[in-house]
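Undergrad: got a structure for you, letters missing:
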């Protein structure tokens, strides 16, 4: 399997994440508003370098495919995302560790990016299931995941500890291969990606 695919549509280019992306992603990564309800917190260049090195090690181990997000409309790098928690023998992945500059929240970038990732997951990788997880307190993320046509499956109570030490409840969502054709048409068919 290709662990460094390039995913692209009219709006977004997802490039395999590399250390060379540090300079382009640093202005986004240092925005503290991105990390208020995340498990990690990036505050310095060294934090971002460590974050990317860990993502690259996970890719090398075959459990993750991290990407740098390039917004073609804004002509700039906008953040990062990945396929993670990959369990290929069971044909499932999670889409997560997504952070996008707040300046582009609500711009359609996230929907274009998720479309590219879901399409690749179901139509190229031939997966059975794509999962999403988020902090119960992250209403913006929960609404964005639901807008993708995903099903909320439940809440794992006292599931993880955030970078601030808060114990979080985690909301689980999924989309399965049998749902993808209908979701592709109903949710994404109105967009010109």
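TA: That came in fine, so what should we check first? Since the model is a prediction, treat every value here as computed from it, not as a measurement.
Undergrad: going forward, measure contacts and count neighbours with C-alpha atoms only.
TA: Will do.
Undergrad: which residues touch residue 155?
TA: By CA atoms under 8 Å, 6 or more residues apart in numbering, residue 155 lies in contact with 136, 169-172.
Undergrad: give me that answer again for 7 Å
TA: 169-172 (CA atoms under 7 Å, 6 or more residues apart in numbering).
Undergrad: How about residue 132?
TA: Counting by CA under 7 Å, 6+ apart, residue 132 has contacts 94-96, 172-174.
Undergrad: elements contacting the top helix by length along the chain?
TA: For the chain, the longest helix by residue count, based on DSSP state H, is helix 45-60. On a contact count with 3 or more CA pairs under 7 Å, 6 or more residues apart in numbering; DSSP states H and E, helix 45-60 meets helix 22-29.
Undergrad: hang on, the earlier thing: report the buried members of the contacts of residue 155.
TA: Among the contacts of residue 155, those scoring as buried are 169-172 (criterion: 16 or more other CA atoms under 10 Å).
Undergrad: what about the residue lying closest to residue 135 once chain neighbours are set aside, distance to residue 22?
TA: Counting by CA to CA, 6 or more residues apart in numbering, residue 135 lies nearest to residue 170, which is 4.8 Å off, once chain neighbours are set aside. Note on residue 170: its distance to residue 22, by CA to CA, to the nearest Å, is 29 Å.
Undergrad: likewise residue 154?
TA: 36 Å.
Undergrad: and if you look at residue 97?
TA: 16 Å.
Undergrad: Could you do residue 131 as well?
TA: As judged by CA to CA, residue 131 and residue 22 stand 27 Å apart.
Undergrad: Pick out whichever of these two has more residues nearby.
TA: More crowded of residue 131 and residue 22, by other CA atoms under 10 Å: residue 131, with 21 against 18.
Undergrad: Going along the chain from the helix or strand hosting the more buried one, find the next helix or strand for me.
TA: Assigned by DSSP states H and E, residue 131 belongs to strand 129-135. Once the chain leaves strand 129-135, the next helix or strand it forms, by DSSP H and E, is helix 139-146.
Undergrad: want to compare, so here's the second one:
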């Protein structure tokens, strides 16, 4: 279906209960100035979906279908995380629950640092990338979800820097800017982040 079909309904459910993620999306949707009301699923008493997919794409679609099924409205979902090649892509789709408890940023960051500590060699950079996949479904059984992907490359610090953002932001270093993701303002981050990239592709699809 064309983008105008879901926009005509006037409402798009955001399939997330993550406060940090919701805040970033609210800013991004405001910048897009879309003629649609975006409602975080928590306002509709929708709990998080079971994320048992094996990829960001699968989990994004699962979450979008879950929110669409319960709400009866079109839904958009994000599945995102940090991939570190030297760790075989971990934490990957398990980023939010890397240390066991979902959303425990401090524990997740500590586990990542501990796993990387023995792999660091003479100040050599450890590459990492944030990945975001957005899935938009018209309805729960939509056979053709729209997918938008963003990848943000950087390095993984040996210790946290910065107070902004959430998740692994304090450990994500951008050498070309000389700052960590957590040292950037929300507006600065949204311009170049994985989520910002995916949202720009989403915006472009509406203008096609």
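TA: Received, thanks. Bear in mind that the values here come from a model prediction, so they are computed numbers and not experimental data.
Undergrad: What TM-score do the two superposed chains give?
TA: Overlay of the two chains. TM-score (TM-score structural alignment, normalised by the length of structure 1): 0.28; 85 aligned residues with a CA RMSD of 5.0 Å.
Undergrad: rewinding a little: check which residues of the longest helix of structure 1 are buried.
TA: 45, 47-49, 51-52, 55-56, 58-59.
Undergrad: For those, work out which two are farthest apart.
TA: Greatest spacing in the buried residues of helix 45-60 of structure 1, by CA to CA: 45 and 59 (21.0 Å).
Undergrad: the helices in structure 2, which residues?
TA: Under DSSP H, structure 2 gives helices at 3-8, 19-32, 56-71, 105-116, 186-192, 194-207.
Undergrad: Okay, buried residues for the third one please.
TA: By that I understand helix 56-71 of structure 2. 56-68, 71.
Undergrad: what two of the residues you listed have the greatest distance between them?
TA: Maximum pairwise distance in the buried residues of helix 56-71 of structure 2, criterion CA to CA, is 22.5 Å, between 56 and 71.
Undergrad: Quick check: the gap between residue 205 of structure 2 and residue 136 of structure 2.
TA: Counting by CA to CA, the gap from residue 205 of structure 2 to residue 136 of structure 2 is 11 Å.
Undergrad: neighbour-wise, which of the two wins?
TA: Using other CA under 10 Å, the more surrounded residue of residue 205 of structure 2 and residue 136 is residue 136, with 29 against 13.
Undergrad: Pull the contacting residues for the more buried one.
TA: 64, 75-77, 145-147.
Undergrad: about what we covered before: adding distance to residue 127 of structure 2, write the buried residues of helix 56-71 of structure 2 out as TSV.
TA: Listed next are the buried residues of helix 56-71 of structure 2 as TSV, based on distance: CA to CA, whole Å:
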residue	distance to residue 127 of structure 2
56	19
57	22
58	25
59	24
60	24
61	28
62	29
63	29
64	30
65	33
66	34
67	34
68	36
71	40
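Undergrad: Tell me the one of those residues nearest residue 172 of structure 2?
TA: Nearest member of those to residue 172 of structure 2, counting by CA to CA, is residue 56, at 19.4 Å.
Undergrad: Give me the secondary structure label for residue 187 of structure 1.
TA: Counting by DSSP: H, G, I helix; E, B strand; the rest coil, the backbone at residue 187 of structure 1 sits in helix.
Undergrad: Run a quick neighbour tally on it.
TA: So residue 187 of structure 1, with other CA under 10 Å, has 15 neighbours.
Undergrad: Then residue 189 of structure 2?
TA: A count of nearby residues for residue 189 of structure 2, using other CA under 10 Å, gives 18.
Undergrad: and it, how far is that from residue 172 of structure 2?
TA: 12 Å.
Undergrad: got it, and residue 207 of structure 2?
TA: To residue 172 of structure 2, residue 207 of structure 2 is 32 Å away according to CA to CA.
Undergrad: who's more crowded, these two?
TA: residue 172 (29 against 8).
Undergrad: isn't that one right next to residue 180, touching?
TA: Yes: counting by CA atoms under 7 Å, residue 180 is a contact partner of residue 172 of structure 2 at 5.4 Å.
Undergrad: Overlap of the contact sets of these two?
TA: What both residue 172 of structure 2 and residue 180 touch, as defined by CA under 7 Å, 6+ apart, is an empty set.
Undergrad: name the helices or strands packed onto the host helix or strand of residue 77 of structure 1?
TA: Element membership of residue 77 of structure 1 [criterion: DSSP H and E] is strand 76-87. Here strand 76-87 of structure 1 is seen to pack against helix 22-29, strand 65-71, strand 92-100 when contacts are counted using 3+ CA pairs under 7 Å, 6+ apart.
Undergrad: which one of those lies closest to residue 81 of structure 1?
TA: Proximity to residue 81 of structure 1 (CA to CA) singles out strand 92-100 among these, at 4.1 Å.
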